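Participant: this is a predicted model, with the sequence first.
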Amino acid sequence: MHYKFEFRPYQRKFVRAVVTSHGMWEIREGIILCLTDESGKVGWGEIAPITWFGSETLEQALNFCRQLLPEIREETIFSIPDDLPACQFGFESALQGVRESRSEDFELLISPPPASVTYSGLLPAGETALEAWQRLWQQGYSTFKWKIAVYPTSVELKILESLVQSLPASTKLRLDANGGLNFEEANLWLTTCDKLNANSELPVEIEFIEQPLAVDQFSAMLELSRRYQSAIALDESTATLKQLEYYYNQGWRGIFVIKPGIVGSPSRLCQFCQHHKIDAVFSSVFETIVGRKAALQLATELSQYNRAVGFGINHYFAEDDAVWLENLW
């Protein structure tokens, strides 16, 4: 079957910059795709690369889209190479959208997510987190992710002490280092987390530390996961499906953070997760409503441990997603 193919690049400025150990991120750039079949059914997809996580660059994705004909076949979509994982996700999502389509407008995109999905709200780095959690709590969040490895460890550990004392009972806190700690710092963080989690008077659980060390230090992270009670999640290490498969085969049985927007082929991801029953946390790449809809469908289908999904990022954008999309298209 042939599909009419259209695409449009976009830029969205964050309300406030996203600050991680990788640096400051101020503008989200990506590509919205639209496929239309011969009967007029429409499917939407999104390519939202994060180069420093291991996906293709935006320019590589644009070059791929530009070289395609105005009409493409399914064979083209399923032959997208693995070095274009964000493209794989975007095109397969659009194709799935055509198959499920009942409307030519944005109706299906703006329908509410499954009620079974709970969200983790993203806190800013540093002391700002001490106040930022309150607004998110009022919006219904009870799991929070805080960016660490941005400021000196001694400074952040003092903030952590204040944060866990101020958070409401029964909340969960995730610490995301983005690979920015060294081995000594990671030991210090995990020792602190073990102590906090062992404190029965503290009603807050440190759920896990996300990617404490750089991708090339997997053996050290494996050692840390065996040394401490507190859980470790791989994130940058498992950015793509190829990496996910590799580190599973290397013996990782801890938590895997999966960013559907850059992991690669959704159909192959489903096969892997369903076969291995991994402990996965699904997370955003600051995509728009288009990519988020497809990603949440995967999260609902593949989550085995009912962990909150890392899609609590809407407060980082000023404009409403649906309005923004209609204006773009």
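Facilitator: It's in.

Participant: hey, let's count contacts and neighbours off CA atoms from now on
Facilitator: Fine.

Participant: my read: residue 185 touches residue 157, true?
Facilitator: No. Assessed by CA atoms under 8 Å, residue 185 is found out of contact with residue 157, at 10.6 Å.

Participant: any idea which element the closest residue to residue 313 other than its chain neighbours lies in?
Facilitator: Of all residues not flanking residue 313 in the chain, residue 122 sits nearest, at 6.1 Å (CA to CA, 6 or more residues apart in numbering). According to DSSP states H and E, residue 122 maps onto strand 119-123.

Participant: putting a second one here so we can go through both:
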Amino acid sequence: MSRVASARLVPYRLRLRAAHGDARGGFALREGVLLHLTDTVGRVGLGDCAPLPPFTPPLDVCCRALAAEAERLPGTDPIAGFYELMAAPDTSLPAPARAAVEMALGWLAAQELGIPLGRLLAPDSQVRPVRLAVNALVDAADVAEALAQAGRFAAEGYTVFKVKVGLGADRDAAVLRELRDRLGPRALVRVDANGAWSPAEFATIAPLLRAADIDLIEQPLAPGVPSAEWARLRAETGLRIAADESLANGARGLELIRATACDAVVLKPSLLGLAASAWLARAAREAGLEVIVSGAFESGAGLAAALEFAAVFGSAGTAHGFATALAVLDDPVAGVPLPAAGGVELPAAGALPALAPAANAREALA
């Protein structure tokens, strides 16, 4: 039985091909830190700590917590350590730091057992999909560029489109009206408001969303809005809604799920952690909700874990939010499949992330 032999942190900075925009603002860079574990037989497990304030604590807080945790990891049995973390989602560690530990131990444990990480996450999973559907991401603030984004994705074979809204009433209306005309009736269009609307604003914009035949509205209301208000607006508007940022508070997320105040959950394992995401996914499935899994402009280590999570917890046939990976440049992690033509292929043995040669070289010079 192997043990963790060493633990080190590898900071990274990712550039985006174009600035990401949403109702909370925008960014063109993502910073994080990889947890690099080596076991006593030489296997490597990578975890990704990729905070995204205000959804999570800031990077410096997460890094300090992760550094302290990394010092305690040598000597740990990866299998026992992973299962212990998965059994207790509540922790004093910030969620992105905990996610990094869960991922790194999980990859080591999966290698030792000779199974994909997904099977480790959900031992009762029966069939591993060979491909996951992926939605296009339309996040440009400019109307013309947003429409051009959608056009490029459509030309590449994408049929499900997620459009960032809450970027101005005129912009949102122009994009949604024109997008439906350009994509035609067969395209599935979802929107993500990132909590931009008050209950009154959501009710006001609902006719436009119905006219544009929007399939799903992600996080229309702020995370603090009570579940009863979500349920009321869901019933009054007749629109399908999904919870995302509200899930960062596990108790509040569970309340939304159990109250059937939403139709779907959007889980970001890099931001919530694997254990917390699994807990919410199981509750959502029991309530009959759609489970969508999404990336968060993280490194390939976080993306690989999210892909494995989606393979076992994602709803069959749904399109997941992994187009974020297409926006990332300078990724220090290699060996992870990327979306293409509206989907992403899953290796049968699991997608094992590894430090890219350039990243290893930079570490050697550090």
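Facilitator: Received it, and whenever you're ready, just let me know what you need. As the structure is a computational prediction, the values presented were derived from the model and not from experiment.

Participant: so what number do they get for TM-score?
Facilitator: For this chain pair, the superposition-based TM-score is 0.84 by TM-score structural alignment, normalised by the length of the first structure; 308 aligned residues with a CA RMSD of 2.6 Å.

Participant: quick one on the thing from earlier: can you name the element that comes right after the strand holding residue 122 of the first structure?
Facilitator: Where DSSP H and E defines the elements, the next helix or strand beyond strand 119-123 of the first structure is helix 129-138.

Participant: could you report the neighbour count for residue 154 of the first structure?
Facilitator: Residues contacting residue 154 of the first structure under the criterion other CA atoms under 10 Å number 12.

Participant: that one -> the second structure?
Facilitator: Alignment note: residue 154 of the first structure maps to residue 170 in the second structure; criterion TM-score structural alignment.

Participant: same check on residue 269 of the first structure?
Facilitator: Using TM-score structural alignment, the partner of residue 269 of the first structure in the second structure is residue 277.

Participant: against residue 31 of the second structure, how distant is that match?
Facilitator: Using CA to CA, to the nearest Å, one gets 22 Å for the distance from residue 277 of the second structure to residue 31 of the second structure.

Participant: for the helix or strand containing residue 98 of the second structure, buried residues please.
Facilitator: Residue 98 of the second structure belongs to helix 95-113 when assigned by DSSP H and E. For helix 95-113 of the second structure, burial by neighbour count (16 or more other CA atoms under 10 Å) applies to 95-112.

Participant: what packs against the strand holding residue 122 of the first structure?
Facilitator: With contacts taken as 3 or more CA pairs under 8 Å, 6 or more residues apart in numbering; DSSP states H and E, strand 119-123 of the first structure sits against helix 129-138, strand 143-147, strand 309-312.

Participant: buried deepest among the ones you listed, which one?
Facilitator: Ranked by mean neighbour count, these are led by strand 143-147 with a mean of 24 (mean count of other CA atoms under 10 Å).

Participant: may I see the buried residues of the helix or strand just after it?
Facilitator: Counting by DSSP H and E, the element after strand 143-147 of the first structure in chain order, helix or strand, is helix 153-166. Using 16+ other CA under 10 Å as the test for burial, helix 153-166 of the first structure gives 153, 156-157, 159-160, 163-164.

Participant: contact partners of helix 153-166 of the first structure?
Facilitator: Applying CA atoms under 8 Å, 6 or more residues apart in numbering, the contact partners of helix 153-166 of the first structure are 126-127, 129-130, 148-149, 185, 189, 202, 204.

Participant: most surrounded residue in the residues you listed?
Facilitator: Each of the contacts of helix 153-166 of the first structure was scored for neighbours by other CA under 10 Å, and residue 148 scores highest at 28 neighbours.

Participant: re the thing from before, please pull up the equivalent of the residue nearest to residue 313 of the first structure in the second structure.
Facilitator: Looks like residue 122 of the first structure aligns to residue 137 there (TM-score structural alignment).

Participant: any figure for the gap between that match and residue 178 of the second structure?
Facilitator: 16 Å.

Participant: check residue 228 of the second structure too.
Facilitator: To residue 178 of the second structure, residue 228 of the second structure is 34 Å away according to CA to CA.

Participant: next SSE downstream of the longest strand seen in the second structure?
Facilitator: Using DSSP state E to define each element, the second structure has its longest strand at strand 4-22. Sequence order places strand 25-39 as the next helix or strand after strand 4-22 of the second structure, per DSSP H and E.

Participant: check the mean deviation of that following strand from the first structure.
Facilitator: Using mean CA distance after the TM-score superposition for the first structure, strand 25-39 of the second structure ends up 1.2 Å from its aligned counterpart in the first structure, as a mean over the superposed pairs.

Participant: give me the mean deviation of the next helix or strand after that strand from the first structure.
Facilitator: The helix or strand immediately downstream of strand 25-39 of the second structure is strand 44-49, counting by DSSP H and E. In the superposition with the first structure, the average deviation recorded for strand 44-49 of the second structure is 1.2 Å (mean CA distance after the TM-score superposition for the first structure).

Participant: and the angle for strand 44-49 of the second structure with strand 25-39?
Facilitator: Counting by axes from the mean of the first three to the mean of the last three CA atoms, to 10 degrees, strand 44-49 of the second structure points 150 degrees away from the direction of strand 25-39.

Participant: so strand 44-49 of the second structure aligns onto which residues of the first structure?
Facilitator: By TM-score structural alignment, strand 44-49 of the second structure lines up with residues 42-47 in the first structure.

Participant: any idea how far residue 208 of the second structure is from residue 223 of the second structure?
Facilitator: In terms of CA to CA, residue 223 of the second structure sits 23 Å off from residue 208 of the second structure.

Participant: between these two, which one's more packed in?
Facilitator: residue 223 (21 against 14).

Participant: ok, the aligned partner of that one in the first structure - contacts?
Facilitator: Here residue 223 of the second structure is matched to residue 215 in the first structure, going by TM-score structural alignment. Each residue near residue 215 of the first structure by CA under 8 Å, 6+ apart is listed here: 179, 236-237.

Participant: what does residue 153 of the second structure align to in the first structure?
Facilitator: Per TM-score structural alignment, residue 153 of the second structure is aligned with residue 136.

Participant: counterpart of residue 212 of the second structure in the first structure?
Facilitator: Correspondence of residue 212 of the second structure to the first structure, assessed by TM-score structural alignment: residue 196.

Participant: show me what the helix holding residue 98 of the second structure is packed up against.
Facilitator: With contacts taken as 3+ CA pairs under 8 Å, 6+ apart, helix 95-113 of the second structure sits against strand 25-39, strand 44-49, helix 59-72, helix 78-87, helix 117-121, helix 269-272, helix 274-286.
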